[in-house]
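Enquirer: What follows is a predicted protein model with its sequence.
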Amino acid sequence: MTNYFCWDQRLGIYLPHLSKEWEQYLKEEQMRILLEWEHIRGQIPDRIREVEQQIDMLQHQLGEEEQFERSCQINQQIAELASIINDLWIWYRVQGHITVKKADT
């Protein structure tokens, strides 16, 4: 990964981590960043499937759990994983664009 992305432990993917405003990057830099972002975005559906599988396992455990306190813990874990999926979908929808400066035209 380049300096433009950093690992997000919670989501399990790299996220943009830009040190300056998007428009301040040269067109070529923007293109490299967007190309790398598209590669990362392409991995998000697979990551979502992984998290969904974790939820499925927890739901199975929940269906067999008899202790109320443990059921609450499992529900909390499911809620956190669902939140991760929601955030991953938000990032999946983020699309960049190349900024054309007047000097570049």
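Expert: Thanks, I have the structure now.
Enquirer: Please make it C-alpha for all contacts and neighbour counts, starting now.
Expert: Noted.
Enquirer: show me the contacts for the most centrally placed residue in the chain.
Expert: In the chain, the centroid-proximal residue (CA atoms, centre = their mean) is residue 88; its distance is 3.8 Å. Residues in contact with residue 88 (CA atoms under 8 Å, 6 or more residues apart in numbering) are 11, 44, 48.
Enquirer: any idea how far the strand or helix carrying it is from the chain center?
Expert: Assigned by DSSP states H and E, residue 88 belongs to helix 68-93. In terms of CA atoms, centre = their mean, to the nearest Å, the centre of helix 68-93 is set 14 Å apart from its chain centre.
Enquirer: dropping in the other structure now:
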Amino acid sequence: MTYEFVYDERLGICLPHLKYEWEMYSRETQARILFEWETIRGTIPDRINELEALINEKQEKLGHEEDFTVSCHLNREISELASVINDLWIWFRTRQTIEMNE
């Protein structure tokens, strides 16, 4: 297969892995890839909402935490979740089009 979608544990979604440059794929293959990607892409806002809920929970814990070491750990977890959300937004904005050249 010249492309596949591989689950990314950190992001919690499948990402496209293309063996060739986009323009090298036929229109039919581009259409198949885009169909799969748009299906996955449509789940990204829900995934972001899940992560935002986790951040809110951790921020609530942080607001009541008195142990400095635990506070640092919570801050690190919140930072990582925010980084994942940022990366998901980048993927959400990634769009390709089908090449119309014959």
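Expert: Perfect, thanks for sending it. Note that the structure is a prediction, hence the values are computed from the model and not measured.
Enquirer: thinking again about what came up before, closest to residue 92 of the first structure among the contacts of residue 88 of the first structure?
Expert: residue 44 (6.5 Å; CA to CA).
Enquirer: Test my guess that the closest one contacts residue 93.
Expert: No - using CA atoms under 8 Å, residue 44 of the first structure is not in contact with residue 93, being 10.2 Å away.
Enquirer: quick one: which of these two has more around it?
Expert: residue 44 (20 against 9; other CA atoms under 10 Å).
Enquirer: Tell me if I am right that residue 17 of the second structure is in a strand.
Expert: Yes - residue state for residue 17 of the second structure (DSSP: H, G, I helix; E, B strand; the rest coil) corresponds to a strand.
Enquirer: who's in contact with it?
Expert: 3-6.
Enquirer: just residue 15 of the second structure next, same as before
Expert: Shown in contact with residue 15 of the second structure (CA under 8 Å, 6+ apart): 5-8, 37.
Enquirer: Buried ones among the residues you listed?
Expert: Among these, those that count as buried by neighbour count (16 or more other CA atoms under 10 Å) are residue 37.
Enquirer: Secondary structure and distance to residue 18 of the second structure added to the contacts of residue 15 of the second structure, as TSV?
Expert: Formatted as TSV, those follow (DSSP: H, G, I helix; E, B strand; the rest coil; distance: CA to CA, whole Å):
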residue	secondary structure	distance to residue 18 of the second structure
5	strand	9
6	strand	10
7	strand	14
8	strand	15
37	helix	12
